[in-house]
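[1] sequence first, then the predicted structure:
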Amino acid sequence: MNSEHLLTVGATLAEGPIWVDNALWFVDIKQQRIYRYDPATDTRDDWAAPEMVGWVVPAERGGFVAGLQSGPHHFDPETGTFERLAEIEPHLPANRLNDAAVDGQGRIWFGTMDNDESADSGQLYRFENGAVSEAEADKVCITNGPAIAPDDTVLYHVDTLGKTILAHAIKADGTLAPARPFLTFGDDHGHPDGAICDAEGGVWVGFFGGSAARRFSPDGTMTHEVRFPVSNITKVALGGPDGRTAYATTARQGLSPEQLAEQPQAGDIFTFRVDTPGKPVLRAKV
């Protein structure tokens, strides 16, 4: 399949797309902005964040939880204000938050990474009942995903620079079982970036430097590949009225002037249709 261009943004590093209340939300990490796009009316709003922002997820109390560099904050779109909920890794000022997902218990699973993309300082965390704790996963340079199976039994953890996706069983107490290999990719695929699960447990992955998004069944078989006219596909969200419209974020980061001239739509939002709808929107309990 091929994607279609949807929205001109020109983001340095668009990430974290999520379908909430009939609109697409996403961020530009490096430009410190949060976006809301309504496809029905073709209208876009955006807000400035006080720090680099890796993701937003809807909160049960209203508004959103935003993954700012220093830690999760409550974000109120009505006022544009941010309220710190927890501080993460103050001893690692070069780290930032990168990607997140909410499970059926309202826990936020999120990871950190070295913003310079060199040190293995990225850690996976869980945010539950107002407290943050380290998840039972090895440190890597760039954490991505995580993606959570629709029955909350499996968490997929992406090691972007290692070109590997690991699978952890989620125990009844919310801790993770030891990782098992799920997928490893060659140089021709690009780097696995953000990941989500659909309603059937399929895993959609964006490939940075790979010009593609791919879906894998729970046994690791690739079922779909979608091609793009730009190199850096960061993550996919599933939404729309029937949950079967995919929205993909992309990035200009890392492209040379020559590559940017060849890819004028880099950093924009693309769309395509899928057979299997996304999971219901889950709201964080904080």
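    Great, that's in hand. Numbers count the residues shown, from 1 in each chain.
[2] from here on, just use CA atoms for contacts and neighbour counts.
    Fine.
[3] how near is Val140 to Gly267?
    25 Å (Cα to Cα, to the nearest Å).
[4] so what's the residue count around Ala169?
    19 (other Cα atoms under 10 Å).
[5] so it sits right up against Ala149, yeah?
    No. Counting by Cα atoms under 8 Å, Ala169 sits too far from Ala149 to count as a contact (9.8 Å).
[6] tell me, what's touching these two both at once?
    Common neighbours of Ala169 and Ala149, using Cα atoms under 8 Å, 6 or more residues apart in numbering, are Leu155.
[7] ok so, going back, neighbour count for Val140 and Gly267, which is higher?
    Legend: neighbour count by other Cα under 10 Å for Val140 and Gly267, higher for Gly267 (28 against 23).
[8] please name the residues that touch that one.
    8-14, 249-252 are the contacts of Gly267 under Cα under 8 Å, 6+ apart.
[9] tell me which element it is part of?
    Of the helices and strands defined by DSSP states H and E, none includes Gly267.
[10] do you know how far it is from Asp114?
    Gly267 is 21 Å from Asp114, by Cα to Cα.
[11] same deal with Ala66?
    Taken as Cα to Cα, the span from Ala66 to Asp114 is 18 Å.
[12] got another, please set it beside the one above:
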Amino acid sequence: MSRHNAQQVLACGCELGEGPQWHAAAGRLYWCDILEGRLHWLVPASGETGHADFGHCISLAVPLAHGGVLVVGESALERFDPASGQREHLLDFEADDPVTRSNDGRVDRHGSLWLSSMGKAAEQGAGSLYRLHRGELVKLRGNLTIPNAICFSAGGEYAHFADTALGVVYRWALDGEGWPQGEPVAWADFSTRSGNPDGAVIDREGAMWLALWGAGKVLRLDGEANITDEIVLPTAQPSCPAFGGEHLDRLYVTTAREGMDADQRAREPTAGDLFIAELDVPGLAEPPLRLK
């Protein structure tokens, strides 16, 4: 098994860093601090950084096919223009449920967005999984606790997702238009291991890079869910990886300090920062989100 060490790339100090997304057209990485309601960005080529505060929990900002980004928030989906700061409400998202907020998400091979919700206090069964397809939000599954690890096979034959609370990553067969078929099946079980499956992304060889919350690692799983590589971080709570850079050979990893007591925060001063690992196998280009 190959081992890589992740390096700190930005001391952003997120309470709950999540949702890294590479915007290829702009050469920019976006990620969120869910609990602080802050959208961060980094332009690696210049070192430029910035942020925008939304005033409520946000978990994801994905590039839109016609410019700007779609920000997934606690109770709504918004179009956001980073240059002007202009925000436009597009859709409500569980706006009638004060218990929940948005969580993980990723654009599939068809340019549609899969996104999830969970209870703000991780209430059992409060979470759901959705697909935003050409502007229509469709609920795919409910009764989840912490839905995470949303990612897609290179050819779009499968979706993956996890329920972090159960420690299980599932695989779900998709039809030719990217809709689930039948029931998801358990694909990788971490319930008896150290750490819980959080965010994930697929590389060019079809392997999954999976963040293990609580274990301070990102693991590479081959098509049979065997562990082939690992990235070690200096902090215990990696939340989500994303490929970025011109050649998609850099794996950015968000982390969190949520739930850490004062002693643990002192031991892990880089908790909540953004990390990077350079890899031999690059990632897959992810399409922008299509709303029409």
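    Received, thanks. Fair warning: this is a prediction, and the values are worked out from it, not measured in the lab.
[13] follow-up on the earlier one: which one's more surrounded, Ala66 and Asp114 of the first structure?
    Ala66 (28 against 22).
[14] what residue of the second structure takes the place of the more buried one?
    Aligned by TM-score structural alignment, Ala66 of the first structure pairs with Val71 of the second structure.
[15] is the residue lying farthest from the centre of the first structure in a helix, a strand, or coil?
    Centroid-distance maximum for the first structure: Glu258 at 27.6 Å, with Cα atoms, centre = their mean. Using DSSP: H, G, I helix; E, B strand; the rest coil, the structure places Glu258 of the first structure in helix.
[16] which residue lines up with it in the second structure?
    Match for Glu258 of the first structure (TM-score structural alignment): Asp263.
[17] what of Phe272 of the first structure?
    Per TM-score structural alignment, Phe272 of the first structure is aligned with Ala277.
[18] is it true that its match touches Leu251?
    Yes. Counting by Cα under 8 Å, Ala277 of the second structure does reach Leu251; the two are 5.2 Å apart.
[19] which one's more surrounded, these two?
    Each of Ala277 of the second structure and Leu251 has its neighbours counted (other Cα under 10 Å); Leu251 has more, 24 against 20.
[20] name the nearest residue to that one, sequence neighbours excluded.
    The shortest distance from Leu251 of the second structure to any non-neighbouring residue, by Cα to Cα, 6 or more residues apart in numbering, is to Phe243 (4.5 Å).
[21] helix, strand or coil: sort out that neighbour for me.
    strand.
[22] can you find the partner of it in the first structure?
    By TM-score structural alignment, Phe243 of the second structure lines up with Leu238.
[23] who's in contact with that match?
    Per Cα under 8 Å, 6+ apart, neighbours of Leu238 of the first structure: 18-19, 198, 244-247, 277-279.
[24] next one: Pro197 of the second structure
    148-149, 162-164, 167-169, 190, 210-213.
[25] repeat that for Ile150 of the second structure.
    Applying Cα under 8 Å, 6+ apart to Ile150 of the second structure gives the contacts 104-106, 114-115, 159-162, 199-201.
[26] surely it is in a helix?
    No. Looking at Ile150 of the second structure with three-state DSSP, it is strand, so not inside a helix.
[27] helices of the first structure, start to end?
    With DSSP state H as the criterion, the first structure has helices at 257-262.
[28] tell me how many other residues crowd the counterpart of Pro218 of the first structure in the second structure.
    Aligned counterpart of Pro218 of the first structure in the second structure: Gly223 (TM-score structural alignment). By other Cα under 10 Å, 13 other residues sit near Gly223 of the second structure.
[29] repeat for Gly68 of the second structure
    Residues lying near Gly68 of the second structure (other Cα under 10 Å) number 18.
[30] excluding its backbone neighbours, what's nearest it?
    Asp81 is the one closest to Gly68 of the second structure (Cα to Cα, 6+ apart), at 4.8 Å.
[31] go on, Ser217 of the first structure?
    Gly202 (4.6 Å).
[32] I'd say that neighbour and Arg215 touch.
    Yes. The criterion here is Cα under 8 Å, and Gly202 of the first structure meets it with Arg215 at 6.3 Å.
[33] looking at these two, which one has more neighbours?
    Gly202 (24 against 21).
[34] what lines up with the more buried one in the second structure?
    By TM-score structural alignment, Gly202 of the first structure lines up with Ala207.
[35] list the contacts for that match?
    220-223.
[36] gap between it and Asn226 of the second structure?
    In terms of Cα to Cα, Ala207 of the second structure sits 10 Å off from Asn226 of the second structure.
[37] could you do Ala215 of the second structure as well?
    17 Å.
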